[in-house]
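Undergrad: My questions are about this predicted structure, shown below with the sequence.
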Amino acid sequence: MGRSPCCEKAHTNKGAWTKEEDDRLVAYIRAHGEGCWRSLPKAAGLLRCGKSCRLRWINYLRPDLKRGNFTDDEDELIIKLHGLLGNKWSLIAARLPGRTDNEIKNYWNTHIRRKLLSRGVDPVTHRPIAGADASSDAAPTTVPRRSTTTPFAIGFVDKEDKSSSGWDEEPSPSSWQLPECPDLNLELSIGPPSQAPEQKKSSRQENSSICLNT
C-alpha cells in the first residue's frame, strides 16, 4: 500500500510564490510555529501543498538563512564533510549553519566539483586522479653493458665499455659469470694406443721388405 499524499493537490496553486503568500506563511509560523505541515496551509489560508510550504520556508524564508556566496572556509568544510558522509546533503547542511541541503548540493555540482578536478582530485573518492601528476620527462633506467667478445671475458668490461659505462673499477670475482659448458663424458677406458692409418701402412711396407731380403 502506497503512502498517502501529504495534502489535497486538486485545488492548490503551483508555480512561483507571490509576496502575499510569503507574508502569510511567515506571519503564521512566527505566531504558531512550524507545527504539522499537512494542516499548516489550510490554517494559514494558503492554497499550497504542505510540502511546498515546508520547502519555501526552509530554503528561502526562515530568518537564520545565510545569504551571499560561500566562503573559502565553507568550501573546505564541505569538501571534508563530503569525504566523510558522501552525498548526504542534509547531514552536511546540519554542520553549516544558515545553509540548506539543496543549496549545498547545487553549489557542489556547479563549483566544488570543478575545483577538485582542477587540483587533480577525484570528487567522488577524494583521492588523487591516476596519472594526473605523472612526469613524462623521467629518464629511463639503463643497465651497464658488459663485454661479450670472448667467452672467457664474461664478467669483465673492456676499455671501450669501461669508458662509456662510467665504471671506475672492475667488478669483484664474486660477480663473475662463467659460461655454461656442455656435459662431458668422463668414462675412460685403458687400451693400447691406436695407430694412425699412415703408420699402419709404413709398418706393413717395412715387414714386406724384410721378408724379401731374407
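TA: Happy to help now that I have it. Numbers count the residues shown, from 1 in each chain.
Undergrad: only C-alpha atoms for contact and neighbour calcs from this point on.
TA: Will do.
Undergrad: For R54, what is the enclosing helix or strand?
TA: Under the criterion of DSSP states H and E, R54 resides in helix 50-56.
Undergrad: next one: the following helix or strand past that helix to chain centre, how far?
TA: Remark: after helix 50-56, the chain's next helix or strand is helix 72-85, criterion DSSP H and E. The chain centre lies 21 Å from the centre of helix 72-85; the measure is Cα atoms, centre = their mean, to the nearest Å.
Undergrad: Name the surrounding residues that touch helix 72-85.
TA: K88, L91, I92, L96, I112, V124, T125, H126 (Cα atoms under 8 Å, 6 or more residues apart in numbering).
Undergrad: in this structure, which spans are helices?
TA: 19-32, 40-44, 50-56, 72-85, 89-94, 101-107, 113-118, 159-165, 197-213 (DSSP state H).
Undergrad: Included below, for side-by-side comparison, is a second structure:
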Amino acid sequence: MGRSPCCEKAHTNKGAWTKEEDQRLIDHIRIHGEGCWRSLPKAAGLFRCGKSCRLRWINYLRPDLKRGNFTEEEDEIIIKLHSLLGNKWSLIAGRLPGRTDNEIKNYWNTHIKRKLISRGIDPQTHRPLNEKTTTTTTAAFHRQNHPVKL
C-alpha cells in the first residue's frame, strides 16, 4: 500500500540545481508561500520532486538563513544543548536562528566532536575522557572480586 510517489521519476531532474530553477522556486514561494510541497514543482514549472524542492528551499534558499562560519558563541550553545538534548538537531537548530538542523549536525560531526576530544571531553557523555577508563577499571575490579552468581 503506502503512499504514491511524489513525482514521476522518469521526468524529473536530478543533481545540481540551476540558477533558473532556484529563481523559479524562490518566485513561486514568494507569491504562493510554502504550501503543499508535492504539488509545488508542477505549479512552479519545475521538473523536480517535491522533496527536492522542500530541501532546496529549507537548506539553501530561505532568505533568513545564516551563512558563513559558526561563531564561538554558537559552538558553546551547540555543546551545551547537545549535552542536554543529545542528537535532537532540530531542537538545537530552533535555538540558533538562521541555522538548519542538517547544517548543525554536519558541523557537530566534522568540527565540534574533535574540539571536545582535544579538550579531553567525551563528545557523547560530555564527561572527561579519563573518567571512562576509571569507571571501566573500577567495574572490572568489582566483577573480579564480586562475581555474579547464576
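TA: Received it, and whenever you're ready, just let me know what you need. Owing to the predicted nature of the structure, the values given are computational and were not obtained by experimental measurement.
Undergrad: who wins for proximity to H11 of the first structure among the helices of the first structure?
TA: Minimum separation from H11 of the first structure across these (Cα to Cα) falls at helix 40-44, 11.7 Å.
Undergrad: can you tell me the mean distance of the closest one from the second structure after alignment?
TA: Its matched residues in the second structure lie on average 0.3 Å from helix 40-44 of the first structure after superposition (mean Cα distance after the TM-score superposition for the first structure).
Undergrad: roughly how far apart are the closest residue to P128 of the first structure other than its chain neighbours and A130 of the first structure?
TA: Once flanking residues are discounted, P128 of the first structure sits nearest to V121: 4.4 Å by Cα to Cα, 6 or more residues apart in numbering. Note on V121 of the first structure: its distance to A130 of the first structure, by Cα to Cα, to the nearest Å, is 9 Å.
Undergrad: So for those two, which residue has more residues nearby?
TA: Neighbours per residue (other Cα atoms under 10 Å) separate V121 of the first structure from A130, with V121 holding more: 18 against 10.
Undergrad: Show me what the more buried one lines up with in the second structure.
TA: With TM-score structural alignment defining the correspondence, V121 of the first structure maps onto I121 in the second structure.
Undergrad: give the contact list for that match.
TA: Contacts of I121 of the second structure by Cα under 8 Å, 6+ apart are R127, P128, L129.
Undergrad: and it, how far is that from T136 of the second structure?
TA: Here I121 of the second structure is placed at a distance of 16 Å from T136 of the second structure (Cα to Cα).
Undergrad: what does R38 of the second structure give?
TA: From R38 of the second structure across to T136 of the second structure, the span is 52 Å (Cα to Cα).
Undergrad: R24 of the second structure too?
TA: 58 Å.
Undergrad: higher neighbour count, these two?
TA: Per other Cα under 10 Å, whichever of R24 of the second structure and T136 has more neighbours is R24, with 16 against 11.
Undergrad: what does that one align to in the first structure?
TA: For R24 of the second structure, the aligned position in the first structure is R24, judged by TM-score structural alignment.
Undergrad: Surely its match is in contact with A44?
TA: Yes - using Cα atoms under 8 Å, R24 of the first structure is in contact with A44, at 6.5 Å.
Undergrad: and the residue lying closest to Y28 of the first structure once chain neighbours are set aside, how many residues sit next to it?
TA: Leaving aside its sequence neighbours, Y28 of the first structure sits nearest to A44 (Cα to Cα, 6+ apart; 5.9 Å). Residues lying near A44 of the first structure (other Cα under 10 Å) number 17.
Undergrad: Cool, thanks, signing off.
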